[in-house]
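A.B. asks: quick one, what's the 3D model for this:
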Amino acid sequence: MKHGLSLAGLIWLALHPLPAKADPNSVATCYLPMTIPEVLRQADPQDGRIQIFSEQVQLIENQQADFSGSVQILQRDTLLQAPRARYRAAQQQLVAEGGIEYYNSDLYVSGRVFAADLANNSARLGDARYQFISQAGRGEARALTASAEQLSLEQALFTTCPQQDNSWGLFAEEISIQSDSGWGEARHAVFKIKDIPVFYLPYLTFPVDDQRKSGVLLPKVGSSQRVGLDLELPYYFNLAENYDLTLSPRYMSKRGTQLKSEFRYLTPQHQGQLQLEYLHRDNDKAADFGQRYLGHLSHRSDFTSRWRGYIDFTDVSDDTYLTELGSDYNNQSDTQLYREASLSYFGERVHSHLKVQGFEILGNYNTAYQALPQLSLSSARPLHLTENIQALWRGQYAHFRNADAFFTAADRIHVEPTIRLPLITPAFELTAETSLLYTYYQQQSEQQLNAEQQEISRTIPKVRLHARVNFEREYDWFGEPALQTFEPQVQYLYIPYRDQSLIGLYDTTRLQDDYYGLFRQNRFSGLDRINEANQLTLGWTTRFYDNIDNELFRFSLGQIFFLKEPELTNDPLTQDLVSTESMLASEMIWHWYRRWYVSSALQYDIDSKKLIKSNASLDYRGSENTLFQLNHRYSRAVSGVEIQQLGLFGAVPLQQNWQLIASYYRDVTNHRMIDANFGIQYESCCWAVRLVAKRQLRANLEANISNLNQLSRLDTGFSLQFVLKGFGDKAGFGVSDMLSNGIFNYRRPYLLTN
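C.D. replies: As a prediction, this is how the structure comes out:
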């Protein structure tokens, strides 16, 4: 029979491990959480009493207590188990011998002998082995000493590998952890792989909680024809709790040594990051080429719940910086750098947005206008003139500049009031609205302008009627109960013709003419062009849902019918618009069979009987590690060039822990490869390695757009990534991340709830 004993005034000292947090990236099959004893699961963490249970207890003159037989010493969420234990009151010493087992909510420790000096608040475990309760991580030490101030281990080992797996380990002559600082120190540390020493560090510091610490991060190794051997060694500076800095010297055997930096900051109202990259001299360029650099600033401010600020700015030294050196902050195929600074206000009645905006165009392309500044105002919510009639408005002022354009500067004022009558029920929607679009321009040029070119105004009325009906019925979907919807919609749009040939193109371009674009009120972004319209748009969508509302199938088809032939103009944005009986557009997404998906979209010119654009894909998602996608993309004219591409992505487990990943994109029109990646990856419970070979079409931004078909130079390279789980960052080691490293990223099947 067990006896319970509470010793008044006894101070229990437990080990002081810091909280162990579960790693969300750990492989589920690698580590099973330990089971803690039932007595500890039922213990009250707030109970400060020390309870000692044993089969036998012997008290000697109230100075010594000997416990034997399944001894359990319990306080709060800590438990010590041993065959026997002795407490000496005079020395305030507790000693346990035999097979010692110690538990708390985070840590399990076993040892040969346990001795606690209660007067000095210290404890010592001999021949200790430890294991985290809820995450991977274990080790051993010849001696483990704990006090209120620190935890010390002598001749210690740490690894995240499971039992009987010694793939890697960190051995140290001495490890000490300060409980108040959250940092540990290791002396004479040796890192081993399969018991083979790899490197030696006489002194090492490491975090044991969420605090950050300055130090060397894992290096990055790669190679390519553009830069040669590519070696990057980041060093992290923990400057303060809310800002830090990472400096990364980067050695490129063909280019030289580059310095990269990333500064991050975070306050309750502001957050952002500043990246700078600098190469003093490029060994692959002429001596007088000059210095090469990149600067990027991203900032957001939430001043109040209504006021917000935003900055996004990128600058490079030359047009070929990204294609030749690459960057973590921009894609190497980017042809422009976006720049914007904005201040927004979200009021109860008015929304406002003030911004300055510009683009740095890379390569042999026309420069773009800068908005310096642009102020947009709009009603925050509709104003109810009657119970059903609503009024809305928006307005904008913008000043544009472009020293290389015909119109070097322009001021634009736009006002657009709208009256709307919405009638909305669950089965039927009808919206009738009319707007008046007034725009005033004042334009400047280095050349002589006549009065009509200097000042021009445009007033255009607009009428829109839009109706949609929602039908649904129960349906048999290949033997399974399903719900089918049928959603026809019709839109009438009237916008009279106005001559806009004297107005410059400041922020306006053509929008995509997909199915949903058929129901837009304007086929252009910006305000410099408002398309003429006297047209009727018809379209319908049907969907199928299973009995738990998962969307199984969707098909949409629509067409615009012109009631009046649009005026012929010489405007570059409108002269090739599809006219009369116009364009047929459709989209389809089908959850075909189990994990198979089919999607497609096309735009077809009925008059010329020619395909304008199309894309299609076949996807299989067996699991997170099994992916397949075959896709095709066609466009009749992208900047005057026909595009037809075929892509293939795949990820297949070869056997346990091994993964094969590949992607391939081909230019069908010109019979050439554009982008290819091939990688093999090994991932175990405690470490992972990936080797990737890639071959990509090298962008040439200096080439004329008409000569794109002659571009054929390819760049070949490889990268090697090695991760020790629990001793480095596993971010970016997923299959989807691997397939996103090429020019063309893998895109998951979307728009279906699956």
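A.B. asks: from here on, contacts and neighbour counts on C-alpha atoms
C.D. replies: OK.
A.B. asks: which positions within stretch 430-441 qualify as buried?
C.D. replies: 430, 432, 433, 434, 435, 436, 437, 438, 439, 440, 441 (16 or more other CA atoms under 10 Å).
A.B. asks: what does stretch 195-206 give?
C.D. replies: 200, 205, 206.
A.B. asks: between these, which is closest to residue 522?
C.D. replies: Closest approach to residue 522 among these (CA to CA): residue 206, at 58.5 Å.
A.B. asks: from what I can see the closest one touches residue 185, true?
C.D. replies: Yes: assessed by CA atoms under 8 Å, residue 206 is found in contact with residue 185 at 6.5 Å.
A.B. asks: let's have the buried residues of stretch 195-206 in a markdown table, adding distance to residue 50.
C.D. replies: Listed next are the buried residues of stretch 195-206 as a markdown table, based on distance: CA to CA, whole Å:
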| residue | distance to residue 50 |
| --- | --- |
| 200 | 44 |
| 205 | 35 |
| 206 | 34 |
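A.B. asks: for my notes, please list the residues you listed in CSV and give secondary structure and distance to residue 655 for each entry.
C.D. replies: Below are the buried residues of stretch 195-206 laid out as CSV (DSSP: H, G, I helix; E, B strand; the rest coil; distance: CA to CA, whole Å):
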residue, secondary structure, distance to residue 655
200, strand, 34
205, strand, 38
206, strand, 35
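A.B. asks: what's the closest of those to residue 1?
C.D. replies: residue 206 (47.3 Å).
A.B. asks: and that closest one, how far from residue 186?
C.D. replies: Distance from residue 206 to residue 186, counting by CA to CA, to the nearest Å: 8 Å.
A.B. asks: do the same with residue 178
C.D. replies: Distance from residue 178 to residue 186, by CA to CA: 12 Å.
A.B. asks: what of residue 85?
C.D. replies: Between residue 85 and residue 186 the distance is 32 Å, computed by CA to CA.
A.B. asks: more crowded one of those two?
C.D. replies: Per other CA atoms under 10 Å, whichever of residue 85 and residue 186 has more neighbours is residue 85, with 27 against 24.
A.B. asks: and residue 247, what element?
C.D. replies: strand 243-252 (DSSP states H and E).
A.B. asks: from the contact counts, what lies against that strand?
C.D. replies: Packing partners of strand 243-252 (3 or more CA pairs under 8 Å, 6 or more residues apart in numbering; DSSP states H and E): strand 228-232, strand 235-240, strand 256-266.
A.B. asks: JSON lines please, covering the ones you listed and showing mean neighbour count.
C.D. replies: JSON lines is the format used below for the helices and strands packed on strand 243-252 (neighbours: other CA atoms under 10 Å):
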{"stretch": "strand 228-232", "mean neighbour count": "19"}
{"stretch": "strand 235-240", "mean neighbour count": "16"}
{"stretch": "strand 256-266", "mean neighbour count": "18"}
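A.B. asks: which of those strands sits closest to residue 698?
C.D. replies: Once the helices and strands packed on strand 243-252 are compared by CA to CA, strand 228-232 is nearest, at 14.9 Å.
A.B. asks: let's see this one next, to set against the first:
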Amino acid sequence: MALRKSVLRQHIRRTLCPSQSPWILALGMLAAQPITPLFAAESHTEWSCRPAANNAGWNCLEKIVPGPAYKRPAHSTGKRTNAVAAAAVAKPRNLPAAQVDWIDESLLTPEQLETLAPGCCGVYLAPMRDDAEATMDPEQAPMRADANSSEWVQESKAILKGDVRLIQGYRQLEADQATLDQNANTALLEGNIRLREPGLLLTGSRAEMNIETGASRIDNASYLVHEGGIRGDSEAISLAPDKVFTLEGGTFTRCEPDSNTWYLRGSEIKIDPNTQQGTGKHVRLNVKGIPVFYTPYIRFPAGPDRQSGFLFPSISASDSDGIDVAVPYYFNLAPNYDLTLTPRYIGDRGEMLEAELRHLSKSFSTRVSGAYLADDDGGSEDRQDLVDDGTLTEAEAFPYRGEDRWVFAVDQIGGMQSRWYSKIDYTTVSDVDYFRDLNNASLQVNSATHLRKLGELGYRSDNWLYQIRAEEFETLSTTSQKQYKQLPRVNINGNYRLPGDLVLKLNNEYVNFDHPEKDARAVITGERARLDYGLTWDKQWLWGFFKPSAMVKSLHYQLDDEYLNSDANDAPSFTAAQGSLDSGLFFEREGTFSGNRYLQTFEPRLFYFYSEQENQDDLINVVGTSGDVDFDTDELTFSYNQLFRDTRFSGGDRIDDDNRLTVGLTSRIIDPDNGIERFSASLGQIFYFEDRGITITESLEDALADDDNQRSDSEFAAQLSAQLGDYWRFRTDITWDARNSDKVSLGSASLRYQDDEFRLLNLSYRYNRRDPLLSDPYDIDNDGDMTDEIAQTIEQGDVSFSWPLFGNWSAVGRANYDFTHNRELETLFGVEYNDCCYRVRLAARKWLDNELINSVQNLDLEEDRGIFLEFQLKGLGSLGNKISGILNDGIYGYEEREETLK
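C.D. replies: You can find the predicted model right below:
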């Protein structure tokens, strides 16, 4: 220390000479000062230097300052109070940036472990600073310095040697040696350099820095951007004053420090932490050191925020379409709206373009998307074999060759935070096979069997809901019957909670039904008005409930008479009074089982329903001999939940006639400590006091003569569910007929396992007994007998799973079997590897090929086989996405797992 004090005195004398830099002076004095402990006295001394008059050097005074001295940065030999800081300090100074701040999961706190990304074994964390200047702008903060020794050279240079540490505000610098040039206002740093700013760490062997602006150049460098885990190395890194740094011959990756499974290497890569955006020139993508992709220019995200630029391409291949390449370009137009354009090439079909525009405002959320393929090449030539052997015609094998194919969709929700609201859900396609032939590469549009086209506007008041909508469904099948359009539907529904636990409901509806085929065939169209009014005494106690209701339902039509029979009524009208009584009791008892407390309930329930029998024959056979008024109505599937409804129909084209009593029994076992329902079992049956005469397709007379409508009781319906432990769940629904040898009519059962780590196992079975259907009722075989019956009963089993194996490996699979026809519907098995850097899936699949389902019978569909590979580079994109869609559709809970693993 005596050496340091003598050097300090020399520095003070030299400060009287002109042209001395205050920055260098302060640096030299700070480097020579002894360490002041945190618990020092209430005051300490500091040097204060100001320019002298007439540019005559500097005036420096030692003054007393209140409070303890500045806490100096600790050396590597000092003590650290947290595991993160200790881990960083203990590492050698010559390590690249990523290894310096990489903290193994064994050192993380429980709170930090919860934020650990799936597949990762650590995180990047910078040592925390708790001093008063830790968040100050360097331009507003004093320079703090420390070193093992210091000296002046030629009166304009200060040399600090040995464990050099410089701190100015939030900026920190470490090196083996620092040479500070007062005349050039620069610093030359040599040996094991670390430059640290919030969210950024740079290391290297040699660096030149402008002291005033902070601009620097570091040779043999490496870098780490903590947010997003971005790292890499470079021959040299240039750091601009605005923190933008440029790599010369550098790399970019998001892999863990010891992994370079994939990385981008470019002649020049620029990363802007301010905008969290990166660009590169002459960039190659290397996977396992092998170049697999090149682009002369690329823009990529350098953080979680959205940025304009090319997204990583999606690449896949299949037998039906050949190679499929999509290269999205993302336009970050504004904070609340953006656009993605995706040029796409499909080898056996041609070029297409996909586009998606998103907009978000205070009141609206809107998504507009579409895709267009001009002059479809027709698909794989493998189908030509079916043409050559006469199985298919050319038109059946390649139905869309030469056709333009497209999809358009609008999805909007409006009226958020307002009584007014709106909704648009509109999707349309060029043909029924669009989604089967052309899976979207980047669009999120509805691809169900029926495409919805809905526009809705409404207003919510305290007691009324006013709603107007236009709706139709586009059918994606050549065999399914097209559905009616509702142009428009108007609902005005009132709901009042009156004194004395009275509930008044006033539901009013008007609908105009149109049909897309009304000009091609005899289709019934027209208008319907329906009024459903009811008053209920909703009385509830802790031990039960009692809900008597009185209702009146009225139905009015104005039918278009273009195709009506001459004797048909074009304005039928019906009104019926109804009444119901819903009541139940709750019994409870406590008990113990294997030392565990439980609460058991017993809940009997009675539901009586009466509705007048209003003859509705004016809706039967109004066109020809089988044209019935049925715009939106069907009979509900019988199950336990349907026992307590006040109608057996869905839709509004019929008013029930009924006089029945439902008896239901439910028992539950509840965990009293947390309220979780561990077990529930329900059983019920309906007892009819009168025959039913209202159906959808039969006249009153014919319906009353039907044996099914003359039954005095229904089938039994049961429901059972259980939560076995914390992760197993079992559920079954079943109906059986005691009058038909207790045969099961409808049944389903499922056993599911899902834990906190998203281990998934699903076993399910479903059965639906149906009457057999003759393949052709007018066809007679050589023996004079009718042709064979086609089984209509559905009996299927399904097993699916996603399960970790070891390390970062997991297995996925599904087996779906049709017991009715003794055939496999789908079999799939695959493996997945997932870590911080990349994710890869490999799956083998066998399935029924339904691409020709409109050309051949269902039972004649052939099996298809394939092997699929999907490779996802974390932070860039994925090669192929077909496996993801298959697994999301086929494995219950898998989509939720995917959202969690993102």
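A.B. asks: related to what we said a few turns ago, of the buried residues of stretch 195-206 of structure 1, closest to residue 48 of structure 1?
C.D. replies: Distances from residue 48 of structure 1 to the buried residues of stretch 195-206 of structure 1, taken as CA to CA, are shortest for residue 206 (32.1 Å).
A.B. asks: which residue is the nearest non-sequential neighbour of the closest one?
C.D. replies: residue 184 (5.3 Å; CA to CA, 6 or more residues apart in numbering).
A.B. asks: likewise residue 404 of structure 1?
C.D. replies: Residue 404 of structure 1's closest residue in space is residue 367 (CA to CA, 6+ apart), at 6.9 Å.
A.B. asks: how about that neighbour, what's its partner in structure 2?
C.D. replies: Aligned counterpart of residue 367 of structure 1 in structure 2: residue 482 (TM-score structural alignment).
A.B. asks: could you do residue 440 of structure 1 as well?
C.D. replies: So residue 440 of structure 1 corresponds to residue 556, using TM-score structural alignment.
A.B. asks: residues contacting its match?
C.D. replies: 528, 529, 530, 571, 572, 573, 574 (CA atoms under 8 Å, 6 or more residues apart in numbering).
A.B. asks: my read: the first one touches residue 510, true?
C.D. replies: Spelled out, that is residue 528 of structure 2. Yes: using CA under 8 Å, residue 528 of structure 2 is in contact with residue 510, at 5.8 Å.
A.B. asks: report how many residues lie close to residue 473 of structure 1.
C.D. replies: 10.
A.B. asks: now the corresponding residue of structure 2 for it, nearest residue through space, not along the chain?
C.D. replies: In structure 2, residue 473 of structure 1 lines up with residue 589, judged by TM-score structural alignment. Spatial nearest neighbour of residue 589 of structure 2, chain neighbours left out: residue 600 (5.4 Å); criterion: CA to CA, 6+ apart.
A.B. asks: so how far is residue 663 of structure 2 from the one you found?
C.D. replies: 20 Å.
A.B. asks: before we move on, what about residue 356 of structure 2?
C.D. replies: Separation of residue 356 of structure 2 from residue 663 of structure 2 (CA to CA) stands at 53 Å.
A.B. asks: check contacts around the alignment partner in structure 2 of residue 659 of structure 1.
C.D. replies: If you follow residue 659 of structure 1 across to structure 2 using TM-score structural alignment, you land on residue 810. Residues counted as contacts of residue 810 of structure 2 (CA under 8 Å, 6+ apart) are 802, 803, 804, 831, 832, 833.
A.B. asks: and the residues you listed, which of them are in strands?
C.D. replies: 802, 803, 804, 831, 832, 833 (DSSP state E).
A.B. asks: is it true that the fifth one touches residue 807?
C.D. replies: Pointing back at residue 832 of structure 2 there. No: Residue 832 of structure 2 is beyond contact range of residue 807, at 11.0 Å (criterion: CA under 8 Å).
A.B. asks: ok so, going back, so which of the buried residues of stretch 430-441 of structure 1 are in helices?
C.D. replies: Of the positions in these, not one sits in helices, assigned by DSSP state H.
A.B. asks: grab the nearest non-local neighbour of residue 313 of structure 1.
C.D. replies: The nearest residue in space to residue 313 of structure 1 (CA to CA, 6+ apart) is residue 339, at 4.4 Å.
A.B. asks: no no, residue 78 of structure 1
C.D. replies: residue 104 (4.5 Å).
A.B. asks: check the gap between the residue opposite that neighbour in structure 2 once aligned and residue 129 of structure 2 for me.
C.D. replies: Using TM-score structural alignment, the equivalent of residue 104 of structure 1 in structure 2 is residue 197. Per CA to CA, residue 197 of structure 2 is found 12 Å from residue 129 of structure 2.
A.B. asks: show me which of those two is the more surrounded one.
C.D. replies: A direct count of neighbours by other CA under 10 Å for residue 197 of structure 2 and residue 129 places residue 197 higher, at 16 against 12.
A.B. asks: if we can go back for a sec, structure 1: which residue goes with the residue nearest to residue 589 of structure 2?
C.D. replies: Checking TM-score structural alignment: residue 600 of structure 2 goes with residue 484.
A.B. asks: surely that match touches residue 477?
C.D. replies: No: between residue 484 of structure 1 and residue 477 there is no contact under CA under 8 Å: 9.2 Å.
A.B. asks: out of the two, name the residue with the larger neighbour count.
C.D. replies: Shown here are residue 484 of structure 1 and residue 477; by other CA under 10 Å, residue 484 has more neighbours (21 against 14).
A.B. asks: and after the one helix or strand that one maps to, which helix or strand comes next?
C.D. replies: Assigned by DSSP H and E, residue 484 of structure 1 belongs to strand 480-495. Next along the chain after strand 480-495 of structure 1, taking DSSP H and E as the criterion, comes strand 533-545.
A.B. asks: elements contacting that next one?
C.D. replies: strand 480-495, strand 551-562.
A.B. asks: winner for burial among those?
C.D. replies: Across those, the average number of neighbours (mean count of other CA atoms under 10 Å) peaks for strand 551-562, which reaches a mean of 20.
A.B. asks: quick one: that strand to structure 2 mean distance?
C.D. replies: Its aligned residues in structure 2 lie a mean 1.8 Å from strand 551-562 of structure 1 after superposition (mean CA distance after the TM-score superposition for structure 1).
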